[in-house]
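>>> quick one, fold the following:
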Amino acid sequence: MEHTQRRPAGVARASSGLMDGLQRWLPKLVVAPTFLLVGIGIYGYMLWTGVLSFTNSSFLPSYNFVGLEQYAKLMESERWIVASWNLAIFGGLFIGICLLIGVVLAIFLDQRIRQEGAIRTIYLYPMALSMIVTGTVWRWILNPRLGLEKLMHDWGWTSFSFDWLVNSDFAIYTIVMAAVWQASGFVMALFLAGLRGVDSSIIRAARVDGASLPVIYWKIILPSLRPVFFSSVMVLAHIAIKSFDLVMAMTAGGPGYSTDLPAVFMYAHTFTRGQMGLGSASAMLMLGAILALLVPYLYSELREKRHD
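This is a model prediction of the structure:
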């Protein structure tokens, strides 16, 4: 009798242990395929690209290692130098102008103005468009034969000229204009969310002390939004370094290769010129540029959390 009474208790314990194990491992089993695909599709191919950058691969992968030869060719390439310089111009202006416009618009909307929702929607709308659509629309607007210049001529201002899109010295600035138009609303939304999170008692106390509203924003509120600044810069820099579709839609890298960016250079040499090794080396340098921005940011954030 004692034996028959103990058996159900043992079975219950075994069943309970099985259920506990299943509950513990089931979530891991569910997400395991996703992690596997991410590991292979992202990090695996990043590693593979790094390997190819040390080979003389052409149209197809080749594992004849040549050391740093592809990186040396890259540094000697005039087109790569132009692309890197364009990235410096594009990235600097894109990030700076987006931050300026975003902060000004966020402060303006933070005054609880009428029709705030409509104005916010108007400035956020470009983010709903893809870069291809943005590039196509701006190519039409800036095309001297059918855009802004033609419109001014039809209105009687025949001396008006705006040929930046086809001028190799100014074409890169048209890319900046289109990118700023699309991304500044996103920066505005980030800063507006940050401003709405500031304790209103701080503003009231500063006003009691006699501080004007511009001084309050400049010396008190904006310095407290340092994490928002960092996040905005990281996102915008990531967009700038990876910009490809906007350039291809507007100029395809032209006139000549005056609007080439590293992403366009990588595509052209990997998929159209059969220089996979050189294209892989350029991709690794782009990855290095992103990591050079991301790693210090993550380090500073983790360091602050440890101190907190």
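>>> for the rest of this, base every contact and every neighbour count on C-alpha atoms.
OK.
>>> number of nearby residues for A183?
A183 is flanked by 25 other residues according to other CA atoms under 10 Å.
>>> can you check the one 10 residues further on too?
Look at A193: counted by other CA under 10 Å, it has 14 neighbours.
>>> L213 now?
Around L213 there are 11 other residues, counting by other CA under 10 Å.
>>> tell me who's in contact with it.
L213 sits next to R207 when contact means CA atoms under 8 Å, 6 or more residues apart in numbering.
>>> relative to Q182, how far out is it?
Note on L213: its distance to Q182, by CA to CA, to the nearest Å, is 29 Å.
>>> S57: what secondary structure?
coil (DSSP: H, G, I helix; E, B strand; the rest coil).
>>> excluding its backbone neighbours, what's nearest it?
In space, and not counting its chain neighbours, S57 is closest to G277: 4.7 Å by CA to CA, 6 or more residues apart in numbering.
>>> is it true that the one you found lies in a helix?
Yes - checked against three-state DSSP, G277 lies within a helix.
>>> could you measure from it over to S53?
G277 is 5 Å from S53, by CA to CA.
>>> coming back round to it: got the contact list for the residue nearest to S57?
L52, S53, F54, T55, N56, S57, S58, Q70, T270.
>>> for the closest residue to the first one other than its chain neighbours, give its distance to E149.
Translated: L52. Closest residue to L52 apart from its sequence neighbours, by CA to CA, 6+ apart: G277 at 5.5 Å. According to CA to CA, G277 stands 43 Å off from E149.
>>> ditto for P214
39 Å.
>>> repeat that for I81.
Per CA to CA, I81 is found 32 Å from E149.
>>> who's more crowded, those two?
Neighbour tally, I81 and E149, criterion other CA under 10 Å: the higher count belongs to E149, 20 against 16.
>>> one more, for comparison:
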Amino acid sequence: MARSPISQFSPARWLERRLPVIVVSPLFALSLFFVYGFIAWTAYISFTPSGVMPVYDFQGLAQYERLWATPRWYVAIKNLFIFSSLFIAISMAIGILLAILLDQRVRAEGLIRTVYLYPMALSFIVTGTVWKWMLNPGLGLQRLMREAGFENFTFDWLVNSHYAIYTLVIAAVWQSSGYAMALFLAGLRSVDDEILKAAAVDGSSPWKTYTSIVLPILRPVFLSTVIILAHLAIKSFDLVVALTGGGPGYATDMPATFMYAFAFQRSELGVAAASATMMLMTIIAIIVPYLYSELRKTA
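Here you go, the predicted structure:
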């Protein structure tokens, strides 16, 4: 005799099938509220005349007009372009070079890999503080060289408004180039050895093998590395605060520090929200094409 659907119902089996959804749902709801909900709130505040406190009267694009009429914002955009361009290019160049060297199965590879990856384990606050000590003309490299007998040695980039932005590049490259190395090394290790053996049999030199065969294969790794490093560059805040404080003056201001200054120091919440929305649009403009290309490959 067939059993009815009701008699086949088992609370234990029902709970087992739905347990993942039950566990994940609260976390998903909280993420939806605290992440995407506040993103939407910030975007709306950018269209209001908010000052010290939020005001919910819709004003249109007035805050964006004020933002783009502020000279300090243009300094932040220029610094972001300089910083991100140099940071991404140098980190990737060092990363691929180190990855190729380690791919030769050198001795103490594990130790070398750990040494270069260690900075990534530090927070940008720690990195910025250490490099601030090292680059301080009265405490660090300049003083050390002068005490060593080089009386005319000068390295005052940290307090020079024309060169201070490059100290951020130095510190950021030191911290992130090891991470780029790890990504490229993983990509190199995924290349089929048969391809390399065939290239060697054909008489291809190591340089030509890497430039003509291996590196083109690593195109997805290059793209992923650019996306990750660009994301780090756009949201740079703690490194700037710890190393330069946005100074001298606001010579090393970045969009993130600009937003903080206008929100919590100048009490112009609407302008700060507009700058945050512009940062979000920049990140979206980078990530969406990447996701689109990846989805097309899997379709």
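>>> who touches both of G277 and S53 of the first structure?
With CA under 8 Å, 6+ apart, G277 of the first structure and S53 have common neighbours Q70.
>>> buried residues in stretch 226-237 of the first structure?
Using 16 or more other CA atoms under 10 Å as the test for burial, stretch 226-237 of the first structure gives V228, F229, S232, V233, M234, L236, A237.
>>> where in the second structure does that stretch fall?
Using TM-score structural alignment, stretch 226-237 of the first structure lines up with residues 219-230 of the second structure.
>>> how close does that stretch sit to the first structure?
Once fitted to the first structure, stretch 219-230 of the second structure is off its aligned match by 0.6 Å on average (mean CA distance after the TM-score superposition for the first structure).
>>> what do you get for stretch 274-291 of the second structure?
Mean deviation of stretch 274-291 of the second structure relative to the first structure after superposition (mean CA distance after the TM-score superposition for the first structure): 0.3 Å.
>>> what's the counterpart of the residue nearest to L52 of the first structure in the second structure?
Match for G277 of the first structure (TM-score structural alignment): G270.
>>> same deal with K28 of the first structure?
Match for K28 of the first structure (TM-score structural alignment): V21.
>>> what's the answer for P214 of the first structure, then?
Taking TM-score structural alignment, P214 of the first structure has W207 as its aligned residue in the second structure.
>>> its match sits in which helix or strand?
helix 206-209 (DSSP states H and E).
>>> same deal with V176 of the first structure?
Secondary structure assignment for V176 of the first structure, by DSSP H and E: helix 171-196.
>>> so that helix aligns onto which residues of the second structure?
With TM-score structural alignment as the criterion, helix 171-196 of the first structure aligns to 164-189.
>>> the matching stretch vs the first structure, average offset?
Looks like 0.3 Å for stretch 164-189 of the second structure (mean CA distance after the TM-score superposition for the first structure).
>>> which positions within that stretch qualify as buried?
Applying 16+ other CA under 10 Å to stretch 164-189 of the second structure flags 164-185, 187-188 as buried.
>>> helix, strand or coil: sort out G67 of the first structure for me.
Three-state assignment for G67 of the first structure (three-state DSSP): coil.
>>> how about it, what's its match in the second structure?
Checking TM-score structural alignment: G67 of the first structure goes with G60.
>>> residue contacts, its match?
G60 of the second structure is in contact with F47, T48, counting by CA under 8 Å, 6+ apart.
>>> how close does it sit to P11 of the second structure?
54 Å.
>>> can you give me the stretch of the first structure that stretch 90-108 of the second structure aligns onto?
Aligning stretch 90-108 of the second structure against the first structure (TM-score structural alignment) gives residues 97-115.
>>> got the contact list for that stretch?
Taking CA under 8 Å, 6+ apart as the rule, stretch 97-115 of the first structure contacts 116, 120, 180, 183-189, 191-192, 195-196, 232.
>>> now with 7 Å?
When contacts are defined by CA atoms under 7 Å, 6 or more residues apart in numbering, stretch 97-115 of the first structure is touched by residues E116, V180, A183, S184, G185, V187, M188, F191, L192.
>>> quick one: which of those is nearest I221 of the first structure?
Set against I221 of the first structure, the nearest of those by CA to CA is F191 (10.8 Å).
>>> could you give the number of residues near the closest residue to that closest one other than its chain neighbours?
The shortest distance from F191 of the first structure to any non-neighbouring residue, by CA to CA, 6+ apart, is to A106 (5.9 Å). When neighbours are defined as other CA under 10 Å, A106 of the first structure has 23 of them.
>>> where's A106 of the first structure, which helix or strand?
A106 of the first structure belongs to helix 78-109, assigned by DSSP H and E.
>>> do G246 of the second structure as well
Going by DSSP H and E, G246 of the second structure is not in any helix or strand.
>>> what do we get in the first structure for it?
Under TM-score structural alignment, G246 of the second structure pairs with G253 in the first structure.
>>> so how far is F90 of the first structure from the one residue sitting closest to the centre of the first structure?
Among the residues of the first structure, the one closest to the centroid is I239, at 2.7 Å (CA atoms, centre = their mean). Separation of I239 of the first structure from F90 of the first structure (CA to CA): 11 Å.
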